[in-house]
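Student: How does the following fold in three dimensions:
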Amino acid sequence: MELRIFTEPQQGATYDDLVRLAQEAERLGFAAFFRSDHYLKMGDVTGQPGPSDAWITLAGLARETTTIRLGTLVTSATFRHPGPLAVSVAGVDQMSGGRVDFGLGAGWFEQEHQAYGLPFPATGERFDRLEEQLELITGLWAAEGNYDFAGRHYQLTDSPALPKPVQRSGHRGTIPVLVGGHGKKRTPALAAAYADEFNVPFADLEATRTQFGRVAAAVADAGRSAESMTYSAAQVLCVGTDEAEIERRAAAIGRDKDELRENGLAGTPDEVIAKIKAFESAGAARLYLQVLDLSDLDHLRLVAADVMPAV
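Tutor: As a prediction, the model looks like this:
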C-alpha cells in the first residue's frame, strides 16, 4: 500500500507550513504530498492567514523537494481556463523533474465561487466543462505540433501546445491524471476515458468497494486493461500511541476520536494498520492521509515509524 499525505491549506496555513510538512513527508518516505484546490475555509476555523493558490504553491514545492510526488486532490475545473492551466501544470512538472500527478474535478463549493467572483454553473454544465477540460488539457500535452479544439465551452485554434510536461507515463501519453468522486455513471465513464487513477474520498469500505467496481466496469467497457487504472481512497488521519494522544489529536482538528474511528483512519497504529489492510482488500493501492493539523510533524513521524512498515 502506498501512503500519500493530503493537506487542506485553506483551513489555515502559510507556504512555509506546507514546505515544512512536504519536506518532512519526503524525508520520512511518504510517496506523495498533495493539497486541496480551494480558496475559502470550511467550518468553524479562521482560515488565517488566507488561501494560497494550489499550482503556485506546488511550483514552489517542486523546487523545495527532490523526490516526493506532488499533486492536487483535486483542481477545480471552474477556477481556471484549461489552456493556461495546461501551461501551469506542465511547467510545474518540468520544475519538479516529472513528479506531478494531475487531479481534476468539476468543482462543488458554491459559497467559495461567490466569495471570489467565480461563475458556478449547474451540475450538468460543470461536468460538461470538466469533460472538455480533460480532453483539451491532455490533448495539449500529447499533441505533436499545433493543436485545435472545438468544444461547446472551449475553443482553441492553432495552439502551439507548449510547454510539454516531462512525463509521458499516463495512459493518454501525458502526466498521470486522477479523477475521483461518488457519481454512479458519468464519473466512472470520465475516469475510464481520461484517468490513470480513480479516488474515492471519505467513504466507508463498502461504498468504496462499490464505486471501485463501477469504475472497473467502465474501464473494461472502454477496452482498457484492468491494470491500467490505479484505485485509491482518501481518509482523515488521527493516530496516537494511546487514548490520550488520539484524543488530543482529534481535539486539535475539532473532531471526536470515536467519530473518527468510525469515519476515518483513527486509533492506535495497530487499529490503523488493520483498517488500511481492509481498504487494500477493497481494491485500494494508495491511501491519501488527510492531515489537518499541519504543525504536528510528530503525527507523520509516528505513522512512518509504526504504520508504514506494516503496510
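Student: alpha carbons only for contacts and neighbour counts from here, please
Tutor: Noted.
Student: what about residue 309, how many residues close to it?
Tutor: Look at residue 309: counted by other CA atoms under 10 Å, it has 10 neighbours.
Student: Please apply the same query to residue 128.
Tutor: Residues within reach of residue 128, counting by other CA under 10 Å, total 14.
Student: name the element residue 148 belongs to?
Tutor: Following DSSP states H and E, one finds residue 148 within strand 147-150.
Student: That strand: which residues count as buried?
Tutor: Buried residues in strand 147-150, counted by 16 or more other CA atoms under 10 Å: 147-149.
Student: And the helix or strand that it is followed by, how far out from the chain middle?
Tutor: Moving toward the C-terminus from strand 147-150, the next helix or strand (DSSP H and E) is strand 155-159. Here strand 155-159 is found 29 Å from its chain centre; the criterion is CA atoms, centre = their mean, to the nearest Å.
Student: and the next element down the chain from the helix or strand that contains residue 250?
Tutor: Per DSSP H and E, residue 250 falls inside helix 243-252. Counting by DSSP H and E, the next helix or strand C-terminal to helix 243-252 is helix 257-263.
Student: Could you pull out the buried residues of that following helix?
Tutor: Residues 257, 260-261, 263 are the ones in helix 257-263 that count as buried (16+ other CA under 10 Å).
Student: same check, this time on stretch 141-148
Tutor: Buried-residue list, stretch 141-148, by 16+ other CA under 10 Å: 141-143, 147-148.
Student: quick one on the thing from earlier: show residues contacting the strand holding residue 148.
Tutor: For strand 147-150, contacts defined as CA atoms under 8 Å, 6 or more residues apart in numbering pick out 136, 139-140, 155-161.
Student: what's the answer for stretch 115-134, then?
Tutor: By CA under 8 Å, 6+ apart, the residues outside stretch 115-134 that reach it are 39-40, 77-79, 82, 104-107, 110, 113, 151, 153-154, 190, 194.
Student: Type out the PyMOL command that picks the buried ones from these.
Tutor: Remark: buried members of the contacts of stretch 115-134, expressed as a PyMOL selection using 16+ other CA under 10 Å:
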select buried, resi 39+40+77+78+79+82+104+105+106+107+113+190+194
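Student: Counting only strands, which of the contacts of stretch 115-134 make the cut?
Tutor: Members of the contacts of stretch 115-134 lying in strands (criterion: DSSP state E): 104-105.
Student: For residue 295, give me its contacts.
Tutor: Contacts for residue 295 (CA under 8 Å, 6+ apart) come out as 17, 21.
Student: isn't residue 228 right up against residue 196?
Tutor: Yes: using CA atoms under 8 Å, residue 228 makes contact with residue 196 at a distance of 6.6 Å.
Student: Please provide the structure for the following sequence as well, for comparison with the first:
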Amino acid sequence: MPDYGNPIRFGVFPSPEASGLDETLAMADAAERGGLDLIGIQDHPYQRRHLDAWALMATVLARTERVGVFPDVANLPLRQPAVMAKTAASLDVISGGRFELGLGAGAFWQAISAMGGPSRTPPEAAGALEEAVEVVKLMWSDRSSVCYDGDHYRLSGVKPGPQPVHDMGVWLGVGGKRMLAAVGRLADGWVPSSAYFPPEKLPAMSERIDAAARDAGRDPARIRRIYNVMGTVDGSGEGALQGPPHAWVEELSRIAVENGMDTFVFAPEEGGVVQVERFAAEVAPAVREEVARRRGRG
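Tutor: This next block holds a predicted model:
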C-alpha cells in the first residue's frame, strides 16, 4: 500500500466509565500537555457504566485548549443524524474548530433495541450509515434549506446550521466491504481498531477504499486513516503493539509508511495516565522522526 504522505498524528482513547472519571480527565490533560493531537471517546449509550459520550466530549473540550476531540465512534442507531450534525457543529464552534465526527453503523443490536433504537440487519445498517453521511453534510451546508428522501432518514426543508468553523471531517469506523467502499465514495476518514483489524489486514481494506475513491473521482490521499491501537508500552504481552517504546516506534512507523495509516489513537490496556505520558514522550515524537527519515530515504 502507498504512503499517502499525510502528517503523522497521535491521540488517546480513554474509557468513559463513570467510576473512572477522574482518570479519564487526567488522561485528557496528559494528552493536552504531551502534545497529542486527538482524544477519542467511545459511544455506547446502552452501557450503564458509561457516561454519555457527548457530555463527556463537551467537558473535555472545555478543560483543554489545543487538542481535538471526536466520538470514536458515534452510535448512529441511537442518535438522529441531523441533530447529531448540529451538536457536532456546535461543539466545533464553541471549541474554536477542535471537533471531528466519527460515525459507526452500530452493533450490539439487542442492547440498542432495548433502549428504543432500531434493530437493523447488516445491509440496513450499512444503508443507514451511508444516508447519515449525506444528511450530516447537508446539515453543515450553506444552503437556505435542505431536503433528503432516504429509506432511513428524511429532511423536509429544514434550515441547516450552524456551520462548523473548520473543514470538519466525517470519519467512519467500519470494516465490511460495502462500507469500506462507502468510505472511499463519501467520507473523509477511516477509523479501524487493532483489536478487530490487526495490521496485516489493513492493506486489502485500504485498497478497497482507494478503488472506490478513484471510481468516484476522489483522491485517496485526502482520506485520513485513523488507527485505534490497543496495548501497553513496555508491556510484557505478546503481539505487534506491545513491548518497549522502540518496538512501538518500529511498528507504528512501518504501519504508517507501508500501510498508509496517518493517525494512531492509543488505548492503554493498563496504566492510564502514566501510559499516556510515556506514549506522548517516548513513542509519538520518535515515530514522527522515523517516518520523516523513511520518507526522505524513499
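Student: quick revisit: between residue 228 and residue 196 of the first structure, which one's more packed in?
Tutor: Ranked by neighbour count (other CA under 10 Å), residue 228 of the first structure and residue 196 place residue 196 first, with 24 against 13.
Student: and that one, what pairs with it in the second structure?
Tutor: Residue pairing (TM-score structural alignment): residue 196 of the first structure is matched to residue 188 of the second structure.
Student: Its match and residue 181 of the second structure: what is the separation?
Tutor: 12 Å (CA to CA, to the nearest Å).
Student: Kindly report the same for residue 290 of the second structure.
Tutor: Counting by CA to CA, the separation of residue 290 of the second structure from residue 181 of the second structure is 31 Å.
Student: the more surrounded of the two?
Tutor: More neighbours surround residue 181 than the other of residue 290 of the second structure and residue 181, with 22 against 17 (other CA under 10 Å).
Student: what's near enough to touch the more buried one?
Tutor: Shown in contact with residue 181 of the second structure (CA under 8 Å, 6+ apart): 208-209, 211-213.
Student: Give me the buried subset of those residues.
Tutor: Buried among the contacts of residue 181 of the second structure by 16+ other CA under 10 Å: 208-209, 211-213.
Student: From those residues, pick the one nearest residue 15 of the second structure.
Tutor: Nearest to residue 15 of the second structure among these, counting by CA to CA, is residue 209 at 29.1 Å.
Student: Look up which helix or strand the corresponding residue of the first structure for that closest one falls in, please.
Tutor: Aligning on TM-score structural alignment places residue 209 of the second structure opposite residue 215 in the first structure. Taking DSSP H and E as the criterion, residue 215 of the first structure maps to helix 205-221.
Student: Please tell me how far the most centrally placed residue in the first structure sits from residue 217 of the first structure.
Tutor: Geometric centre of the first structure, nearest residue: residue 73, 2.0 Å, by CA atoms, centre = their mean. Applying CA to CA, the value for residue 73 of the first structure to residue 217 of the first structure is 23 Å.
Student: Just the buried residues of the lengthiest helix in the second structure, please?
Tutor: In the second structure, taking DSSP state H as the definition, the longest helix is helix 122-139. Residues of helix 122-139 of the second structure classed as buried by neighbour count (16+ other CA under 10 Å): 125-139.
Student: same deal with stretch 179-190 of the first structure?
Tutor: Buried residues in stretch 179-190 of the first structure, defined by neighbour count with 16+ other CA under 10 Å: 179-182, 187-190.
Student: Mind putting these into TSV with distance to residue 309 of the first structure and secondary structure?
Tutor: TSV is the format used below for those (distance: CA to CA, whole Å; DSSP: H, G, I helix; E, B strand; the rest coil):
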residue	distance to residue 309 of the first structure	secondary structure
179	28	strand
180	27	strand
181	29	coil
182	30	coil
187	34	helix
188	32	helix
189	35	helix
190	35	helix
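Student: Can you convert these into CSV and add a column each for distance to residue 29 of the first structure?
Tutor: Formatted as CSV, these follow (distance: CA to CA, whole Å):
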residue, distance to residue 29 of the first structure
179, 25
180, 25
181, 27
182, 30
187, 32
188, 31
189, 33
190, 32
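Student: quick one, what contacts the residue lying closest to residue 111 of the second structure once chain neighbours are set aside?
Tutor: Excluding the flanking residues, the one nearest residue 111 of the second structure by CA to CA, 6 or more residues apart in numbering is residue 46, at 6.1 Å. If a contact means CA under 8 Å, 6+ apart, then residue 46 of the second structure has 111-112, 115 as its contacts.
Student: burial of the residue lying closest to residue 261 of the first structure once chain neighbours are set aside, as a residue count?
Tutor: Distances taken as CA to CA, 6+ apart place residue 267 nearest to residue 261 of the first structure, at 6.2 Å, with adjacent residues excluded. A count of nearby residues for residue 267 of the first structure, using other CA under 10 Å, gives 26.
Student: I figured residue 267 of the first structure was touching residue 240, is that so?
Tutor: Yes: assessed by CA under 8 Å, residue 267 of the first structure is found in contact with residue 240 at 6.2 Å.
Student: shared neighbours of those two, anything?
Tutor: Shared contacts of residue 267 of the first structure and residue 240 (CA under 8 Å, 6+ apart): residue 246.
Student: Span of stretch 249-267 of the first structure from start to end?
Tutor: Using CA to CA, the end-to-end distance of stretch 249-267 of the first structure comes out at 10 Å.
Student: do stretch 29-41 of the second structure as well
Tutor: In terms of CA to CA, the two terminal residues of stretch 29-41 of the second structure are separated by 14 Å.
Student: got the buried residues for stretch 297-304 of the first structure?
Tutor: Buried positions in stretch 297-304 of the first structure, judged by neighbour count with 16+ other CA under 10 Å: 299-304.
Student: Kindly report the same for stretch 152-168 of the first structure.
Tutor: For stretch 152-168 of the first structure, the neighbour count (16+ other CA under 10 Å) marks 161-162, 164-167 as buried.
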